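Student: Predicted model and sequence follow; I will ask about them next.
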Amino acid sequence: MTIRNTVRDHGQRYRPRMACLKKAERMLLEMQDPKTGVRSQPQRLVITTIPHAITGEDIVSWIAETFQIDASEAKNIGTMLVALGYIYPVQDHKRLVIKSDASLYRFQTPYFWPTQQWPVEDTDYAIYLAKRNIRKKGILELHEQEQYNRLHKWMNHKWDFIVMQAKEQYRAAKERKKPDRVVFDCQERAYWVVHRPPPGTVSAMDCGLDRRIDPNAEEPRTPDFYERIMIFTQQSIMRPRVKSSVSIAALVKYCATYNSHDPFLSKCLPSNPWLTDDVTYWNLTKPNVEIPTKMRVERWTFSFGELLSDPRGRDDFRLFLKKEFSGENLAFWEVCEDLKWGTAATMSEKAEQIYKTFLARGAPRWINIDGKTMEITVSGLRHPHRYVLDAAQTHIYMLMKKDSYGRYLKSPVFKDTLKKAIFPEEHKFTDAQLEHNSKNRRPSLSPVVLRQQEQEQRAKMAANAPVDITQLCRFTTPVPHLAVYSGITDPPSANTSPTLPFLTHSPACPSPISVALDSTSASERRVEPSEGGEGNLQAPASVCANVTKSRMPLSLRRLLKRGCSPANMFASLSPKYHSAAGSSSRIQPICPDQAGQAPPRRIGK
């Protein structure tokens, strides 16, 4: 086997999630001790004898007695040793598990231990497959045949060298004794089963990228090192102190709350898919399953964060808010999360769309936030970034947590969901069923497919969103104040009547986001009275003139001074009303032929 040693890191300090290898090696050395280790003896297998063979029952019993644990936990530890390649099965080499029976196992030679960190290259794997192809006379397993064809196509430029190496190793193996040849073949096959597992097999050697810095290395004592220690110490002094009894009580309460929901402390119902290869648990806990489990619904009552972190719970909460006509709060929180964790390329576009939909005057889904938060948010929109809407998002989050969340837990929506929730019973599998499940194991969906399904779900939700009734259409005259913030740029078509005006982005009628950024606060705005008289009833030629000449009283005092006459402020909200140049404060009749009524008498002081 042509494996080269390029990196010798026996401690595995630069590789994440591999710190258990050194402990596994120490345990393996104790198991091989001739006095206190696992008893081994030669075993007759078909026509040859396997030296130093051990049974799975002896391995499980030795681990249970040495570490004072039960048989199931000892079996899990033995399975971990087999999955890491320290112990390999002699007969059923595909199943990297420990069977607590008379199945034969052997200890792997230290040459093939994972801590040697041999680089697993495709050239070595191609030589191994070519050697097996020569020995088996072209009869390989299905996945090995597919890998052989793929490597042959990819390494066609050096395939002659690979075949030559395979023939040389095969010729050298025939010169050994038969027991030694059988043992080496088993060791090599076990190595490649661990590092090139068959399809559908979970590989225990999957790990992240190698670290560039050794986390165990001592940091040099530079001035920057001591400066960081001083800053950390100062921050620790300023941190508020809590009694240990209070902290311990909080930890105990948290553990007691989540005890039944922790898969390490309690059983997964109906079964643990990692142990039984049964996907029923995953089907019941899908993100958007129609009928959730009872434990999942009960978890929504722990905190408001638990409810929002579950997509199914968020859908249920959205249904409750829709019945209370406050669904815009949850929609705003979701789009803020999308802006925070989305791509940077669409950040500005999303920020402007959020402003038009939720924050602008006359927005279709306007949210109720205080003036200070609105001022901070609008000023931050001059330079949009991921966290520009954090203040408004926090305000809406606390509003839903303190007001809507409590009423949701008492609402018929939650009670109906809790009533329909299912409680699956525990399903115990026999050994034959477990073996059948492992053979029929199929890979899960790719993350790319899951991401596409999530995007389709979002598009479906956006299509079912409520329609903005304040938006303009071809058959209505634009509303002056609402049109400026809605930003409609529908150009006139050939079939459109020339008398119907359309709003365009111009210096006089700017875009919605620029109007919000360049304008002053609402308390400082003052609308100048129009110069036209009551008899001026002709429509203007431009909508922008309507914006400058419109009259909208901003205070109740000015409204009472003018009397109770309906102003453009109220008349413009009617979709059937046609504004008359914004110069008259009287509501014009719907029919143009109908005569206008006399204005009401003004109320004196």
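Tutor: Sure, I can see it.

Student: contacts and neighbour counts: CA atoms only from here.
Tutor: OK.

Student: Same question for stretch 48-64: list its buried residues.
Tutor: Buried residues in stretch 48-64, counted by 16 or more other CA atoms under 10 Å: 49-50, 53-64.

Student: How about residue 166: what's its closest non-neighbour residue?
Tutor: Nearest residue to residue 166 in three dimensions, chain neighbours excluded: residue 131, at 4.7 Å (CA to CA, 6 or more residues apart in numbering).

Student: Please identify which helix or strand holds that neighbour.
Tutor: Under the criterion of DSSP states H and E, residue 131 resides in helix 122-136.

Student: can you tell me how far residue 223 sits from residue 230?
Tutor: Per CA to CA, to the nearest Å, residue 223 is found 11 Å from residue 230.

Student: Comparing those two, which shows the higher neighbour count?
Tutor: residue 230 (12 against 9; other CA atoms under 10 Å).

Student: For the stretch 101-250 of the chain, just list every one of the strands.
Tutor: 104-107 (DSSP state E, counting those that start in this stretch).

Student: one more structure, for comparison:
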Amino acid sequence: MEDIIARMQDEKNGIPIRTVKSFLSKIPSVFSGSDIVQWMQKNLNIEDQVEALHLGTLMAAHGYFFPISDHVLTLKEDGTFYRFQTPYFWPSNCWEPENTDYAVYLCKRTMQNKARLELADLCAESLARLQRAFARKWEFIFMQAEAQAKVDKKRDKIERKILDSQERAFWDVHRPVPGCVNTTEADIKKSSRMKQPHKTRKSVYGLQNDIRSHSPTHTVTPEVKEPTEDELHDQIQHCQEQLDRHRLKMSKVAESLLSFAEQYLEYDPFFTTPEPSNPWISDDVTSWELEACKEAGQQRVKRWAFCFDEVMKDPVGREQFLKFLESEFSSENLRFWLAVQELKKRPIREVPTRVQEIWEEFLAPGAPSAINVDSRSYDKTTQNIKDPGRYAFQDAQEHIYKLMKSDSYSRFIRSSAYQELLQAKKKKSKNLF
């Protein structure tokens, strides 16, 4: 951003800075918001006006230039006048102004009898709050503000007007009005920390440490107590638990998301025109007719190979999967899962009877279609059927789902039945669901 500002301030190719005459006064060293946008589009190869406004707003929010008559640091493409900030107040100087500095600034503003320097309601409230917080040291703060005001009076009138606006803009960055972006929270000093690893706080007005130590935000550091042996063991255990936590690198997450998007690209109507067309948009009802029939198109069959969920949420997919399991004489798992799903939709008065029927068919000793569940799920289900409800078989259902996903599904996708189904649909049509 500072490189762009340096180019903006270039005498030959920069933004033209001028003095504007107004009623009974002059406004020195200003330029308009439209000047900034036009310069960015011309010199930064920005074609979109919205992008130029966004970049300019970011630079204004960091305080590199500011509106001369507004506390809200944003860029508008109109005749609003702006002024460049002096490099002394740039964020790259790693400012961390204290509340005492802000108190000196507000106090100094009250000493200057200028209408343009009158405190806004928010600033007046801040001054009153700081005056209460620094009641014991307020005399010293007042003396500092008075000394600063005397120095300012010795400056040229135009120079004083420019410096006053730049100082106000500095505090608009570090003490923004409610509703504005606080760029200091984003830690814009990261790039400078590597160059200044031993950076310390510094005062804007050169206040001594004795006054700043009484800041309401400053607390005395307590004495560090040596950790006990038990506390050290707890810390070690906590660190080991953190090491064992499953974490994914952002690169792997992004790669997975890209792979998912590419896999489902042809099924996304935002990117690929659906064939047949959407019946809600066009008058073609072919899509509804295909969905109603029991035969699945090539795209629909191909989608079953993506994951087990695609098979289970497709009625035709479940039917074909059931036929495959019946051919292997292992359909009881899927029939149990479907029965439990159907149970959840039953009227409450029919639930107890249906729970007992499912139990006797799949889980009771000597059941005709016994399923293989682990002991934990079986014990939990045994407890649940004493008070039968729609979710009495939840644990057993989840266990069976995982078994089918890890074993039966992979065999179904590799089976000749699925391959024949896929090839048959390819021959029939390439564009049916």
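Tutor: Thanks, I have it. Please read all numbers here as calculations on a predicted model, not as lab measurements.

Student: Superposed, how do the two chains score by TM?
Tutor: TM-score of the superposed chains, computed with TM-score structural alignment, normalised by the length of the second structure, equals 0.48; 248 aligned residues with a CA RMSD of 4.7 Å.

Student: now for the helix holding residue 131 of the first structure, which elements pack on it?
Tutor: helix 142-154, helix 159-174 (3 or more CA pairs under 8 Å, 6 or more residues apart in numbering; DSSP states H and E).

Student: Go again with 6 Å.
Tutor: helix 159-174 (3 or more CA pairs under 6 Å, 6 or more residues apart in numbering; DSSP states H and E).

Student: Flag every buried residue along the helix it packs on.
Tutor: 159, 162, 163, 165, 166, 167, 169, 170, 173.

Student: For it, which outside residues touch it?
Tutor: 127, 130, 131 (CA atoms under 6 Å, 6 or more residues apart in numbering).

Student: Tell me how far the last one lies from residue 232 of the first structure.
Tutor: Residue 131 of the first structure sits 60 Å away from residue 232 of the first structure, taking CA to CA as the criterion.

Student: Those two: which is more packed in?
Tutor: Higher neighbour count among residue 131 of the first structure and residue 232: residue 131, with 22 against 11, using other CA under 10 Å.

Student: Please report the distance of that one from residue 169 of the first structure.
Tutor: 8 Å.

Student: which residues of the stretch 251-400 of the second structure fall in strands?
Tutor: Using DSSP E, counting those that start in this stretch, the stretch 251-400 of the second structure contains no strands.

Student: Identify the single longest strand in the second structure, thanks.
Tutor: Across the second structure, the strand with the greatest residue count (assigned by DSSP state E) is strand 25-32.

Student: Residue 327 of the first structure and residue 317 touch, don't they?
Tutor: No - if you go by CA atoms under 6 Å, residue 327 of the first structure and residue 317 don't touch, sitting 9.1 Å apart.

Student: more crowded one of these two?
Tutor: The residue with more neighbours, out of residue 327 of the first structure and residue 317, is residue 317; 21 against 18, by other CA under 10 Å.

Student: Leaving out the residues flanking it, which one is nearest to the more buried one?
Tutor: residue 408 (7.1 Å).

Student: what are the ranges of the helices in the stretch 301-450 of the first structure?
Tutor: In the stretch 301-450 of the first structure, the segments counted as helices under DSSP state H, counting those that start in this stretch are 304-309, 311-323, 327-341, 347-354, 371-380, 390-399, 405-409, 412-420, 431-439, 447-463.

Student: And the ones you listed: which comes nearest residue 22 of the first structure?
Tutor: Residue 22 of the first structure sits nearest to helix 431-439 of all those, at 29.6 Å, using CA to CA.

Student: Give the buried residues for that closest one.
Tutor: Of all the residues in helix 431-439 of the first structure, those buried under the rule 16+ other CA under 10 Å are 434, 437, 438.

Student: And for stretch 228-245 of the first structure?
Tutor: The neighbour-count check on stretch 228-245 of the first structure (16+ other CA under 10 Å) flags nothing as buried.

Student: Outside of that stretch itself, list whatever touches it.
Tutor: Contacts for stretch 228-245 of the first structure (CA under 6 Å, 6+ apart): none.

Student: Then stretch 122-134 of the first structure?
Tutor: Counting by CA under 6 Å, 6+ apart, 162, 166 sit against stretch 122-134 of the first structure.
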